[in-house]
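K.L.:
Sequence and predicted structure, then a few things I'm wondering about:
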Amino acid sequence: AQRWLVERYPAAFAASAALFGMTAVASFAIAERLPFNALEIIWAPRQLVWLAANYALLILPFFFGATCVGLAFCRHPGQIGRVYAFDLAGAGIGALGIVGLLFLVFPSTALRFVAALAFAAAAFAAFGMVRHRWLAACGLGLAAAFVAVSLPPSWVAPEPHMSQYKGLRIALEVPNARVIEERSSPLGLLTVVESPTVPFRHAPGLSLANTQEPPAQLAVFTDGDSISAITAYGGDPAKVAYLDRTTAALPYRILKRPRVLI
């Protein structure tokens, strides 16, 4: 099989790169739709089946990506060091690039760009084919453009598969609670929730002796959990005087003029 693939190196490389692009999107999309819940593994053995299915799906892009590298090694046995150097350099540039990209777009959109790059690499490799090179290259180039621009978001992921026990899912069960803003970065997905019917009152460490009700708040969830709050403040310190009765205010009570790093 190795000799057969090496003899057809451009076509084999292009096919592997294209399959990487396809499975990068398809494997993630299917895995998101599996009814896997890690919290149930202890008492529901069927979750082990879904866990194995997740691994089987998510290993496919890595397999086809590694196939591209392995084919390059077999095709250029005398330049393995050079090929490996380019492989590591590409991995480093890709890692930095995806971190920067995640500041601009949501993870599902970033995944589309990764898949589009794979199809573009496949199109470039197809130019080395002996037969039908232009047809293959143009077809793969169009696939790259479609994935990057026109692929419906629902094909990548309908919505993040989030545990029902996370704070965000529980907060959205309250009548009239709704998500009013979402922002994504490499540090996590921030979700801002408004709940006019049952307002949020988030004041960790608040003293039991406090008698002041916190003003209206918006809840901010990081990756569906780790709640924090945005408190309405109109410029009147008396409205947020309850903060002086939290444990976070202790350093300001002990020191007269503490130096604070924000």
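P.N.:
Received it, and whenever you're ready, just let me know what you need. Just so it is clear, the model here is predicted, and its values are computed rather than measured.
K.L.:
C-alpha from now on. contacts and neighbour counts both.
P.N.:
Fine.
K.L.:
Against which helices or strands is the helix or strand hosting residue 138 packed?
P.N.:
Per DSSP states H and E: residue 138 is located in helix 133-145. Judged by 3 or more C-alpha pairs under 8 Å, 6 or more residues apart in numbering; DSSP states H and E, helix 133-145 is in contact with helix 107-126.
K.L.:
how about the helix holding residue 138: buried residues?
P.N.:
Buried residues in helix 133-145, counted by 16 or more other C-alpha atoms under 10 Å: 133, 136-145.
K.L.:
Need those residues in a markdown table (columns: distance to residue 69).
P.N.:
Below are these laid out as a markdown table (distance: C-alpha to C-alpha, whole Å):
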| residue | distance to residue 69 |
| --- | --- |
| 133 | 21 |
| 136 | 21 |
| 137 | 20 |
| 138 | 23 |
| 139 | 23 |
| 140 | 19 |
| 141 | 21 |
| 142 | 24 |
| 143 | 22 |
| 144 | 20 |
| 145 | 24 |
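K.L.:
Contacts for whichever helix or strand comes after the helix holding residue 138 next, please.
P.N.:
With elements assigned by DSSP H and E, the helix or strand that comes after helix 133-145 is helix 153-156. Helix 153-156 is contacted by residues 25-26, 28-29, 108-109, 112 when judged by C-alpha atoms under 8 Å, 6 or more residues apart in numbering.
K.L.:
Heading C-terminal from helix 153-156, find the next helix or strand.
P.N.:
Past helix 153-156, the next helix or strand by DSSP H and E is helix 167-171.
K.L.:
tell me what that following helix is packed against?
P.N.:
Contacts defined by 3+ C-alpha pairs under 8 Å, 6+ apart place helix 167-171 against strand 225-231.
K.L.:
you'd agree residue 190 is in a strand?
P.N.:
Yes - remark: residue 190 belongs to a strand, assigned using DSSP: H, G, I helix; E, B strand; the rest coil.
K.L.:
neighbours around it, how many?
P.N.:
A count of nearby residues for residue 190, using other C-alpha atoms under 10 Å, gives 19.
K.L.:
Helices of the stretch 1-150 of the chain, residue ranges please.
P.N.:
Counting by DSSP state H, counting those that start in this stretch, the stretch 1-150 of the chain has helices at residues 2-7, 9-33, 46-75, 80-102, 107-126, 133-145.
K.L.:
is it possible to export those helices to a markdown table including distance to residue 171?
P.N.:
Listed next are those as a markdown table, based on distance: least, C-alpha to C-alpha, whole Å:
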| stretch | distance to residue 171 |
| --- | --- |
| helix 2-7 | 54 |
| helix 9-33 | 22 |
| helix 46-75 | 26 |
| helix 80-102 | 26 |
| helix 107-126 | 23 |
| helix 133-145 | 39 |
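K.L.:
another structure for you, compare them:
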Amino acid sequence: MYSHFNGKNILVTGSAKGIGRGIALALAESGANVAIHYLGSSKEAEQTTRKVKEIGVNTTFVQGDISNFDDVQKMKEALDRDFGKINYIVNNAGWTQVKPFFQYEPDEWQKEIDICLNGVLNLAYVFMPEMIEDSQGKFINIIGDSARTGDRHLIVSGAARNGAVSFMKSLAKEVGRNGIQCNTVSLGMIDQGEFDETMKEKLVKQYPLKKLGSRDDVAGMVLFLLSNNADWVTGQVFSVNGGHSMLG
């Protein structure tokens, strides 16, 4: 789809399976070299890496906890050694608990904050200096729409991701002079096969387009933002949500 991805090295975090796998495969099919990242899903990461390799591009997989700064540094060291310099990052890694705030214990919310906010900071701090040196690079962070609209069952992850939105906007201003773009993709409900038909019928009533999203919908937006067609786009939040929310 985008031939100018040829030769680009792109790290997709949380790409062993699900939406991240869909993004990784779409990038590979467009000619990008793709580094697969995982935390605990080693078998799935190996499977995705094989699928990417079959497409005919360079690939590797790397393990690490993005909320841990030392882990992110080790990820970069491994990629530098086994894959090459990272040109673009797509952060799809995240973690959330589905429950109201007052059902949390005080020590339960830190993990969500560490992954959904601090993980974004860690990735930028470790990988972006080389992008600055090269005067080019792109960083996309993927969040759920609860970060923009609020959701009483996703209250902590939504707050952390909203902080990441603010960070990405400010970062876009800081590194824009170096030719680097930072954008956020905000998702509605993506159908990954976990809903039966009865549940789907209930869910789609919330969406003007009367359907849930697909991995291809997400991958299409990511590919556009990473492409040359979006070289004058930065500091923005793009909703892929079937019209569920229409914030200005």
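P.N.:
Arrived safely. This is a predicted model, so every value here is computed, not measured.
K.L.:
Once they're superposed, tell me the TM-score.
P.N.:
The TM-score (TM-score structural alignment, normalised by the length of the second structure) is 0.25; 105 aligned residues with a C-alpha RMSD of 6.0 Å.
K.L.:
Which of the contacts of helix 153-156 of the first structure sits closest to residue 66 of the first structure?
P.N.:
Closest approach to residue 66 of the first structure among the contacts of helix 153-156 of the first structure (C-alpha to C-alpha): residue 25, at 16.8 Å.
K.L.:
what's the neighbour count on the residue lying closest to that closest one once chain neighbours are set aside?
P.N.:
Excluding the flanking residues, the one nearest residue 25 of the first structure by C-alpha to C-alpha, 6 or more residues apart in numbering is residue 156, at 5.8 Å. A count of neighbours around residue 156 of the first structure, defined by other C-alpha under 10 Å, yields 21.
K.L.:
do residue 154 of the first structure as well
P.N.:
The criterion is other C-alpha under 10 Å. On that basis, residue 154 of the first structure has 10 neighbouring residues.
K.L.:
Run the angle between the helix holding residue 138 of the first structure and helix 9-33 for me.
P.N.:
Relative orientation of helix 133-145 of the first structure and helix 9-33, computed by axes from the mean of the first three to the mean of the last three C-alpha atoms, to 10 degrees: 20 degrees.
K.L.:
outside of helix 133-145 of the first structure, which residues touch it?
P.N.:
Helix 133-145 of the first structure has contacts (C-alpha under 8 Å, 6+ apart) with 18, 115-120, 122-127.
K.L.:
Show me where the second structure has its strands.
P.N.:
Per DSSP state E, the second structure carries strands over the ranges 9-13, 33-38, 59-63, 88-91, 137-144, 180-187, 237-240.
K.L.:
Tabulate those strands (JSON lines), appending mean neighbour count and distance to residue 47 of the second structure.
P.N.:
Putting the strands of the second structure into JSON lines (neighbours: other C-alpha atoms under 10 Å; distance: least, C-alpha to C-alpha, whole Å) gives the following:
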{"stretch": "strand 9-13", "mean neighbour count": "26", "distance to residue 47 of the second structure": "15"}
{"stretch": "strand 33-38", "mean neighbour count": "28", "distance to residue 47 of the second structure": "10"}
{"stretch": "strand 59-63", "mean neighbour count": "22", "distance to residue 47 of the second structure": "10"}
{"stretch": "strand 88-91", "mean neighbour count": "24", "distance to residue 47 of the second structure": "19"}
{"stretch": "strand 137-144", "mean neighbour count": "24", "distance to residue 47 of the second structure": "23"}
{"stretch": "strand 180-187", "mean neighbour count": "24", "distance to residue 47 of the second structure": "25"}
{"stretch": "strand 237-240", "mean neighbour count": "20", "distance to residue 47 of the second structure": "27"}
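K.L.:
will you turn the ones you listed into a markdown table that also has distance to residue 168 of the second structure?
P.N.:
Listed next are those as a markdown table, based on distance: least, C-alpha to C-alpha, whole Å:
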| stretch | distance to residue 168 of the second structure |
| --- | --- |
| strand 9-13 | 17 |
| strand 33-38 | 21 |
| strand 59-63 | 24 |
| strand 88-91 | 12 |
| strand 137-144 | 8 |
| strand 180-187 | 6 |
| strand 237-240 | 9 |
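K.L.:
Please identify which of those strands is closest to residue 82 of the second structure.
P.N.:
Smallest distance to residue 82 of the second structure across the strands of the second structure (C-alpha to C-alpha): 7.4 Å, for strand 59-63.
K.L.:
For the closest one, enumerate the helices and strands it packs against.
P.N.:
By 3+ C-alpha pairs under 8 Å, 6+ apart, strand 59-63 of the second structure packs against strand 33-38, helix 42-55, helix 69-82.
K.L.:
Show me what the second one is packed up against.
P.N.:
Counting contacts by 3+ C-alpha pairs under 8 Å, 6+ apart, helix 42-55 of the second structure packs against helix 18-29, strand 33-38, strand 59-63.
K.L.:
Turn these into CSV, including distance to residue 225 of the second structure.
P.N.:
Formatted as CSV, those follow (distance: least, C-alpha to C-alpha, whole Å):
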stretch, distance to residue 225 of the second structure
helix 18-29, 12
strand 33-38, 16
strand 59-63, 21
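K.L.:
who wins for proximity to residue 219 of the second structure among these?
P.N.:
Closest to residue 219 of the second structure of these, according to C-alpha to C-alpha: helix 18-29, at 4.7 Å.
K.L.:
Relative to residue 27 of the first structure, how far out is the residue nearest to residue 25 of the first structure?
P.N.:
Look at residue 156 of the first structure and residue 27 of the first structure: by C-alpha to C-alpha, to the nearest Å, they are 9 Å apart.
K.L.:
And residue 101 of the first structure, by the same measure?
P.N.:
21 Å.
K.L.:
Looking at these two, which one has more neighbours?
P.N.:
residue 27 (20 against 17).
K.L.:
what's the longest helix along the second structure packed up against?
P.N.:
Longest helix of the second structure, by residue count under DSSP state H: helix 155-175. Under the contact criterion of 3+ C-alpha pairs under 8 Å, 6+ apart, helix 155-175 of the second structure touches helix 110-113, strand 137-144, helix 146-149, strand 180-187.
K.L.:
coming back round to it: which of the helices and strands packed on strand 59-63 of the second structure is buried the deepest?
P.N.:
The highest mean neighbour count among those, using mean count of other C-alpha atoms under 10 Å, belongs to strand 33-38: a mean of 28.
K.L.:
what's the angle between that one and strand 9-13?
P.N.:
Using the same axes, to 10 degrees: strand 33-38 of the second structure against strand 9-13 is 20 degrees.
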